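S.K.: Requesting a structural model of the entry that follows:
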Amino acid sequence: MDISDENKPKILQTCYFTRSREGEQFIHEHVLGFQVTGTMTVHDGHKEYISKEGDFRLCRRNRLAKFEKTPPENGEFKIISIYLDQETLKKLSKELNVKATKSVATSDTLITLKEHPLYKSFVDSLWVYLQLPENEQQVLMDTKVKEAVQIILTVNPELKDILFDFNDPGKIDIEAFMMKNFHFNVQLNRFAYLTGRSLSTFKRDFEKIFHTTPSRWLTQQRLQEAYYQIKEKGKKPSDVYIEVGFEDLSHFSFAFKKQFGVAPSMLV
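M.R.: Next up is the predicted model:
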């Protein structure tokens, strides 16, 4: 699912009672996260990242990620997410006279931050604010987001080259990118943006390479991968459809049968 962070509260506490949850999203803004309880596993198509209770992490913007949120035994899953939006970061860049000075070598989507008293005291200070009504929270949360950025710059100053890099993704090889990321269920405009193109240019360049439309190619590629996972790996259709980029099991089953002439459940 193409989940934009644009309209979310700047600081969000998430809780899922005693159940695991899987999903995926386009990470629109940098997110400073604190794992209160449970475990968060993130896959970006290249690498797996695991955050356990007490871990601090920075998720980088303009990334695609699949996630699994697992509560502790007989407990509940909780995280606190602080969205470091571009508007706030640009203002702070001017206020603090801090700019990105070089390209960052690491391509990691998630960066684990070492424990530090400043991070711990910051999270402790949030609990009172998070009990307030949402409309009252946001008046105060702008200040807390700025505080979070300043703490990161104090504890992990090397991250300024990530936080204050305001460039959009550059133009890259569509074929290589799509072969690695077709299983992410996001809208075409996101794929276009991440390959450094407008939507119309993306569609034009795509059809020159693949000789079909992006939508048709994505459906075919996802179905072929699903067939392999079910037939060769013995996975259940209910475990595969999200993994390969479908949002709905019934739609997946219909498309699968139309493509291969047999329902996915019959391959198991």
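
S.K.: can we go C-alpha only for contacts and neighbour counts from here?
M.R.: Will do.

S.K.: Was I right to think Thr70 contacts Gly38?
M.R.: Yes. Thr70 lies in contact with Gly38 (C-alpha atoms under 8 Å); the separation is 5.6 Å.

S.K.: what residues are shared contacts of those two?
M.R.: Residues within reach of Thr70 and of Gly38 at once, by C-alpha atoms under 8 Å, 6 or more residues apart in numbering, are Phe77.

S.K.: For the longest helix anywhere in the chain, name the packing helices and strands.
M.R.: As assigned by DSSP state H, the longest helix anywhere in the chain is helix 134-155. Applying 3 or more C-alpha pairs under 8 Å, 6 or more residues apart in numbering; DSSP states H and E, one finds that helix 134-155 contacts strand 76-84, helix 117-130.

S.K.: Pipe the ones you listed into CSV and attach mean neighbour count and distance to Pro9 per row.
M.R.: Formatted as CSV, those follow (neighbours: other C-alpha atoms under 10 Å; distance: least, C-alpha to C-alpha, whole Å):
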stretch, mean neighbour count, distance to Pro9
strand 76-84, 23, 8
helix 117-130, 13, 11
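
S.K.: here's the other one to compare against:
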Amino acid sequence: MPAFATDPPRSPILYSCYFNVSREGEQFVPEHILSYQVAGTLFTNDGDREQVFREGDLRLSKRNHLVKFRKQPPENGEFKSLSIALDQQTLRSFSLEYGYQAAQHRASREAVVELELNPLFKSYLDSLQPYEQLAQPGNEGLLSLKVREAIMLLLKSRPDLQDVLFDFAEPGKIDLEAFMSRNFHFNVQLRRFAYLTGRSLATFKRDFEKIFQLSPSRWLQQRRLQEAHFLIKEKGKAPSEAYLEVGFEDLSHFSFAFKKMYGVAPSRL
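M.R.: All right, here's what the predicted structure looks like:
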């Protein structure tokens, strides 16, 4: 199971194991996720900055963000990470019970927060090692307690995260042109773009065509191809790298669309 997922995980505590390099592409983070890097390296890119997380690193992925990532196993080993999903229902219940609430809404573009692995976190993570037993039916109450323990540790080590964890507001209506120009290379469904810009899908499409004079799908393809052309011609990127960076899922489809737009295959530039 990946450290980021397109849908909330079934179990709040999960291990990821990969033997090969895994380039997961683009992901939408629907819930806050506390993750510990057990082995291997994780590379993330939220559109503004790249981060590298190695063995022993701890991070908090914030909900309602777009993140690209790549998993690199260690030499002759496997990539391993431990993730704890902090779902909205649990956080709301915790907020009511202990009186925590966000002092202000912070519209930060920072998608992943680096955390210090202090002794309290280390002891907590050690307690999760028998994950196979924890995941067995009948242990739902214990799993719930471990998630709440993670919330308490986060608040103790980083009190400022109160404004992140207990901000239950949905994304507000924002500048559509600026958002799309910054995030066109994330390969997510239009409904995700609509949600993150504070719009219904129908309103998103209507506003989009007013601004760009094109449908979202056509504009996205053209903008991604323009960026791919720049990466290949000016930056020396291989087409096999460029198509993933700009948000295409399939190399053959990318090559076909590129040749149709520029009259030459990307490999011939």
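
S.K.: on that earlier part again, the longest helix of structure 1 vs structure 2, average offset?
M.R.: With mean C-alpha distance after the TM-score superposition for structure 1, helix 134-155 of structure 1 departs from structure 2 by a mean of 2.5 Å once superposed.

S.K.: following that helix, which helix or strand shows up next?
M.R.: Following helix 134-155 of structure 1 in sequence order, the next helix or strand is helix 160-163 (DSSP states H and E).

S.K.: that older thread, relative to Lys231 of structure 1, which of the helices and strands packed on helix 134-155 of structure 1 is closest?
M.R.: With C-alpha to C-alpha, the closest approach to Lys231 of structure 1 among these belongs to strand 76-84: 33.7 Å.

S.K.: Okay, angle between the next helix or strand after the closest one and helix 134-155 too, please.
M.R.: Per DSSP H and E, the first helix or strand lying C-terminal to strand 76-84 of structure 1 is helix 86-96. Using axes from the mean of the first three to the mean of the last three C-alpha atoms, to 10 degrees, the inter-axis angle of helix 86-96 of structure 1 relative to helix 134-155 is 50 degrees.

S.K.: so what's the counterpart of Leu142 of structure 2 in structure 1 up against?
M.R.: In structure 1, the residue paired with Leu142 of structure 2 is Leu140, using TM-score structural alignment. By C-alpha under 8 Å, 6+ apart, Leu140 of structure 1 lies in contact with Tyr129.

S.K.: Also Phe4 of structure 2?
M.R.: Taking C-alpha under 8 Å, 6+ apart as the test, what Phe4 of structure 2 contacts is Gln27, Phe28, Val29, Ile33.

S.K.: which stretch of helix or strand covers the counterpart of Pro9 of structure 1 in structure 2?
M.R.: Pro9 of structure 1 maps onto Ser11 of structure 2 when the alignment is built from TM-score structural alignment. Using DSSP H and E, Ser11 of structure 2 sits in no helix or strand.

S.K.: Share the number of residues neighbouring Ser11 of structure 2, please.
M.R.: For Ser11 of structure 2, the number of neighbouring residues by other C-alpha atoms under 10 Å comes to 14.

S.K.: The residue nearest to it when sequence neighbours are not counted and Ala85 of structure 2: what is the separation?
M.R.: Among residues not flanking Ser11 of structure 2 along the chain, Ala135 sits closest, at 7.2 Å (C-alpha to C-alpha, 6 or more residues apart in numbering). Per C-alpha to C-alpha, to the nearest Å, Ala135 of structure 2 is found 14 Å from Ala85 of structure 2.

S.K.: okay, and the common contacts of these two?
M.R.: Residues touching both Ala135 of structure 2 and Ala85 by C-alpha under 8 Å, 6+ apart: Ile13.

S.K.: and the residue nearest to the spatial centre of structure 2, which of the three is it?
M.R.: What sits nearest the mean C-alpha location of structure 2, by C-alpha atoms, centre = their mean, is Val67, with 3.5 Å. Using DSSP: H, G, I helix; E, B strand; the rest coil, the structure places Val67 of structure 2 in strand.

S.K.: so Arg23 of structure 2 touches Arg70, yeah?
M.R.: Yes. With contact defined as C-alpha under 8 Å, Arg23 of structure 2 counts as touching Arg70 (4.4 Å).

S.K.: who's more crowded, the two?
M.R.: Arg70 (17 against 13).

S.K.: Quick check: the aligned residue in structure 1 for Ser123 of structure 2 vs Leu58 of structure 1, distance?
M.R.: In structure 1, Ser123 of structure 2 lines up with Ser121, judged by TM-score structural alignment. The spacing between Ser121 of structure 1 and Leu58 of structure 1, counted by C-alpha to C-alpha, is 17 Å.
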